[in-house]
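Peer 1: build me a model from this:
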Amino acid sequence: MPRLDFEARDRDGVLKKYGYLDMEDGEEEEPAKMTFYGDIVSSEAWGADREPQQIVDFLAELPENKQINLYFNSPGGDAFAGVAMYNILNRWKGKRVGYVEAIAASAATMPLMACDEIHMGTGAEIMIHDPWTWTAGNAAYLRDCADRLEKVGDHYADIYAKKAAEGVTREELRQAMTAETWIDSSNAARYFDIITDGGEAAAPAASVFYKKYKAVPQHVLDALEAQEAARMAAQSAERVTAKNNQAKAADAAEERQSRAQALLCDLYLYGT
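Peer 2: Below is the predicted model:
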């Protein structure tokens, strides 16, 4: 099963892996499966412009009209890569069913919106907001970046409007984007045509992007904090185990050395 690692740069500029995309073709009678369990990235922003092409390659191997089930636990990422994924998946003639297992935020909402049917469980979250970026340059370049961001935001709103709940306008969704709106199973029907299931949400995928958002729900932050605490505890336990193993190895080496010295002493005494 092909695995595509998701990468993003931390605050020190170091490229790190924060998730992956598994893509597999199920049995002939079963839907194909695609899981988004990390950041959405592209070469323009992160140096990994292969996700959209990987999806193209994956779909090229499937029988025509085969159903695809997409599973989401992604805090978002590169806005342009998200739009590319939407367009690629939207061209697929088979049925597309999306499941929000924990998080589908920002750019991750684009492949989600390409689904004919969207499900989300209790505690799962969808987040829509105005796209943002970080860059550097002169005034003309920065104005151009702002114009392009505005256009991307308009494209997102157009796509959201196609999945809007009855009576919800594009303008209302655009306002929700500006406010950074988090949508769960209790208020999903206010925005989108979504099927709410009774299953509990999975733990949210870890990412640097949460620090960039301004209205992350407290239960998501609590879950991320618990994950980080568990990770730190596991690392601490590993360090303690490694230290104990080193101490045991040192004790064993010292014991062997003592035995060797005792043996040499006995041989010396025997020889005299």
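
Peer 1: only C-alpha atoms for contact and neighbour calcs from this point on.
Peer 2: Fine.

Peer 1: I'd guessed Ile194 sits against Met113; true?
Peer 2: No: because the distance of 10.3 Å does not satisfy CA atoms under 8 Å, Ile194 is recorded as not touching Met113.

Peer 1: more neighbours: which of these two?
Peer 2: For Ile194 versus Met113, neighbours defined as other CA atoms under 10 Å are more numerous around Met113 (24 against 18).

Peer 1: is it true that the more buried one touches Ala161?
Peer 2: No: under the contact definition of CA under 8 Å, Met113 does not touch Ala161, with a separation of 9.8 Å.

Peer 1: all helices for the chain, in order.
Peer 2: Counting by DSSP state H, the chain has these helices, from start to end: 43-46, 51-60, 79-90, 109-113, 139-162, 170-178, 218-271.

Peer 1: distance check, Leu173 against Glu180.
Peer 2: When distances are taken as CA to CA, to the nearest Å, Leu173 and Glu180 turn out to be 10 Å apart.

Peer 1: check Ala250 too.
Peer 2: On the measure of CA to CA, Ala250 and Glu180 end up 56 Å apart.

Peer 1: and for Glu238?
Peer 2: With distances defined as CA to CA, the gap from Glu238 to Glu180 amounts to 39 Å.

Peer 1: who has more neighbours, the two?
Peer 2: Remark: of Glu238 and Glu180, Glu180 carries more neighbours, 19 against 12, as counted by other CA under 10 Å.

Peer 1: now the second one, please; I'll put the structures next to each other:
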Amino acid sequence: MKKQNLPVAPQTLQKVPVAFDLSADALNKWESGIRAEIEDDNTISILDPIGIDYLTGEGVTAKRIAAALRQIGNDRDVTVYINSPGGNMFEGFAIYNLLRNHGGKITVKIIGIAASAASIIAMAADELQIARAGFLMIHNCWLHAVGNRHDFRATAETIEPFDLAMSDIYATRSGLDKNVIISMMDNETHIVGNDAVEQGFADSLLPADVVTKQKESDPNSSIKKLDALLAKAQLPRTERRKFIQELKTSMSSAASESTPCAASDVQINVEIGSTAKLSNSLKGILK
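Peer 2: Alright, predicted model coming up:
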């Protein structure tokens, strides 16, 4: 499908009093070590949460993607690799529009998961390929809001058109009836590789040798897994951020107080102390 035949995603200039969050299920299923086997100078990799990741300060933003497209050049074809658990819907819409409006051909390759906002980005392709073990996850906007009943009512009314816009994009891309798409979004649907092709979301399956899996040695991957566990326990994002920051501070302090002459013992003590602190803290949170 030519990407220009897809709907333009809405943009909002209105300040909406919400915080978008990652689905705990998507976070749990996201393997951050999955990478493309080969990348070149016309490749864009979307391998992190969409928007600024509050855990690491990293993330995929429209500003970053716009800069990458400028560097590649508007008339050149672009390959976009995606392995992302989703994130900020507004950033996702903005990135979708950037790719949709690009002059060259956009080939999207889902090498892992394209969930939530990342699944919207994936739709902005002239050609969409997906790994056999990869999957899309589509749902309604996932967010946190604060305020009284009037604020919540206003937030729901503000967000509803964006859910409908997502359903338009999915329906146009797949050819499925819009009511079917709305039902899939209401039920938070995971669509594996073969099904994504059969249902029209993707054009073909990726060859297995396109994808490689790196060892997740980055400490951030462990932090993200802890965040997923806390999210599954229904701990609000603000509390998760506070807890993880306190844990990181505690581990850093323990390491700095150690003497260099007993490095191996220090490491063991730090790990034991940190594990004990984590265990005690989690008992209070997950009880």
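
Peer 1: was I right to think Phe93 of the second structure contacts Ala122?
Peer 2: No: taking contact to mean CA under 8 Å, the distance of 10.7 Å between Phe93 of the second structure and Ala122 leaves them out of contact.

Peer 1: show me which of these two is the more surrounded one.
Peer 2: Taking neighbours as other CA under 10 Å, Phe93 of the second structure and Ala122 compare with Ala122 leading, 29 against 24.

Peer 1: contacts only, for that one.
Peer 2: 82, 96, 108, 110, 114, 128 (CA atoms under 8 Å, 6 or more residues apart in numbering).

Peer 1: leaving out the residues flanking it, which one is nearest to Met177 of the first structure?
Peer 2: Across the structure, with CA to CA, 6 or more residues apart in numbering as the measure, the residue nearest Met177 of the first structure apart from its sequence neighbours is His129 (3.7 Å).

Peer 1: what about the counterpart of the one you found in the second structure, neighbour count?
Peer 2: Using TM-score structural alignment as the criterion, His129 of the first structure maps onto His139 of the second structure. Residues within reach of His139 of the second structure, counting by other CA under 10 Å, total 23.

Peer 1: got it, and Asp116 of the first structure?
Peer 2: Close neighbours of Asp116 of the first structure, defined as other CA under 10 Å, add up to 14.

Peer 1: equivalent analysis for Ser45 of the second structure, please.
Peer 2: 19.

Peer 1: what of Ile285 of the second structure?
Peer 2: Under the criterion other CA under 10 Å, the count of neighbours that Ile285 of the second structure has is 15.

Peer 1: and for Phe72 of the first structure?
Peer 2: Summarising burial for Phe72 of the first structure: neighbours were counted as other CA under 10 Å, giving 29.

Peer 1: you'd agree it is up against Val100?
Peer 2: Yes: using CA under 8 Å, Phe72 of the first structure makes contact with Val100 at a distance of 4.8 Å.

Peer 1: got a list of what the alignment partner in the second structure of Thr196 of the first structure touches?
Peer 2: Thr196 of the first structure maps onto Leu205 of the second structure when the alignment is built from TM-score structural alignment. The neighbours of Leu205 of the second structure, taking CA under 8 Å, 6+ apart as the test, are 129-132, 193-194, 197.

Peer 1: please apply the same query to Met123 of the second structure.
Peer 2: 96, 169-170, 173, 201 are the contacts of Met123 of the second structure under CA under 8 Å, 6+ apart.

Peer 1: let's see 6 Å
Peer 2: Taking CA atoms under 6 Å, 6 or more residues apart in numbering as the contact definition, Met123 of the second structure lies against nothing.

Peer 1: can you tell me what it aligns to in the first structure?
Peer 2: Counting by TM-score structural alignment, which is the criterion used here, Met123 of the second structure corresponds to Met113 in the first structure.
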